[in-house]
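Just a sequence and a predicted model for now, questions to come.
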Amino acid sequence: MSRNNSMDIEEFFNRLDVGENDFSGVDLSGTDLSEVDLSGINFSGADLSGGILCKTKLWGADLRDANLSGADLRGADLRVTRMESVNLENANLLEVNWHGAEIYGAYFYNTVMPDGELVTEPNSYGLSVQTYSTLASEIVRSYKVFYTDCIGFNSLC
């Protein structure tokens, strides 16, 4: 699919229903995709700006270079999602689960973060220092749990 293709919501769901999962470069700006299971979908380079994606399951999705500016993602599942260079300006990420997401180079500005923090300064590196510290602490805790679970199974760790 070529980049910046406008698609109406009916066509999108028809293609999704027949098993298509590559929607790279598609323009679905302003659409309501709330509570839809889009796990593993390819939205790289897609325009989802102004979209409503509340409680949408995007586990393992490819959102690299996507435009999610002004999108409402409250409560969305973004675990293990590829989000490099995604535009999240003016997006609402309150209560988003993005554990394991790759967010390097994501752009945050006037973005409500999962913990309710508002990023008020443009940040093209991905995270505010406070949010980075919080995520780093979560990674260390996860590693400690993983390491503890692997004691005695050195060949697997």
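Structure received.

Please count neighbours and contacts with C-alpha atoms only from this point.
Noted.

Just give me the longest helix of this structure.
helix 129-150 (DSSP state H).

For that helix, buried residues please.
131, 135 (16 or more other C-alpha atoms under 10 Å).

elements contacting that helix?
On a contact count with 3 or more C-alpha pairs under 8 Å, 6 or more residues apart in numbering; DSSP states H and E, helix 129-150 meets no helix or strand.

Residue 118: what's its closest spatial neighbour, skipping adjacent residues?
residue 112 (4.6 Å; C-alpha to C-alpha, 6 or more residues apart in numbering).

From residue 13, how far out is the one you found?
29 Å (C-alpha to C-alpha, to the nearest Å).

Then residue 138?
Residue 138 sits 36 Å away from residue 13, going by C-alpha to C-alpha.

I figured residue 27 hits residue 9, correct?
No. Counting by C-alpha atoms under 8 Å, residue 27 does not reach residue 9; the two are 10.1 Å apart.

what about these two, which has more around it?
residue 27 (22 against 13; other C-alpha atoms under 10 Å).

next, the one to line up against it:
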Amino acid sequence: MDLNTFNNSILCNIFLVFIFNFIRCNAGVIPSGNLGLDEKSDSKRESMHTDESSLPCWQREDYKVMGVCERCEYYETNVFQYCKVTGYKLLLKCKESNINTYKSCEASGWPIEKHFWAFEGTMIGLGIVSCSVVYFRRQMLDAETRRRVRLQIENSL
């Protein structure tokens, strides 16, 4: 196996990893789109409750999003209801009552994208390592074959 074949096998492995991940992403395995911030999901939840006094302020009045959707701490997942649902929280400020509160939200795109690129990097690294092992193993086998042929030629003379 020469260097050109080795380079071609690396490129082939990298290409296959990217094709696999492209198909996986477009098949909907990695969720995207709705981050739990749309008004439709809030209005559906509002219609499920009848007593408005027991609702959180963000369900009975307008609110402003004060932060980004972030992962809850470990202790929060056991204590607060909004963290038990998805494991993520979003800081809100209710406009009329002027109360800062949290609500549950879906994970934003960055943690998912970070895991995707970590997987990509791992697969590329694994492809390079496996190609290197195959290349050097092939070199050892070729050297052994050349040694045996040389010995056979020497013994026949």
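Structure received. A quick note: this is a predicted structure, and the numbers were derived from the prediction, not measured.

Can you calculate the TM-score here?
Laid over one another, the chains give 0.22 as their TM-score (TM-score structural alignment, normalised by the length of structure 1), with 51 aligned residues with a C-alpha RMSD of 4.5 Å.

before we move on, the earlier item: tell me which of residue 112 and residue 13 of structure 1 has more neighbours.
Taking other C-alpha under 10 Å, residue 112 of structure 1 and residue 13 do not tie; residue 112 has more neighbours (23 against 13).

For that one, give its distance to residue 130 of structure 1.
For residue 112 of structure 1 relative to residue 130 of structure 1 (C-alpha to C-alpha), the value is 13 Å.

Buried residues of stretch 149-157 of structure 2, list them for me.
Buried, per 16+ other C-alpha under 10 Å, within stretch 149-157 of structure 2: nothing.

Now find how far off-centre the lengthiest strand in structure 2 is within its chain.
With secondary structure taken from DSSP state E, structure 2 has its longest strand at strand 88-94. Relative to its parent chain, strand 88-94 of structure 2 has a centroid offset of 24 Å by C-alpha atoms, centre = their mean, to the nearest Å.

Kindly report the same for stretch 127-145 of structure 2.
The mean C-alpha position of stretch 127-145 of structure 2 is separated from the chain mean by 32 Å, C-alpha atoms, centre = their mean.

And for it, what's in contact with it?
Residues outside stretch 127-145 of structure 2 that contact it (C-alpha atoms under 8 Å, 6 or more residues apart in numbering): 1, 6, 9, 10, 13, 14.

Let me know the secondary structure of the nearest residue to the second one once chain neighbours are set aside.
Of all residues not flanking residue 6 of structure 2 in the chain, residue 135 sits nearest, at 6.6 Å (C-alpha to C-alpha, 6+ apart). Here residue 135 of structure 2 takes the helix state, with states given by DSSP: H, G, I helix; E, B strand; the rest coil.

helix or strand for residue 150 of structure 2, which one?
Assigned by DSSP states H and E, residue 150 of structure 2 falls within helix 109-156.

Ok, residue 102 of structure 2 next?
Counting by DSSP H and E, residue 102 of structure 2 is part of strand 100-104.
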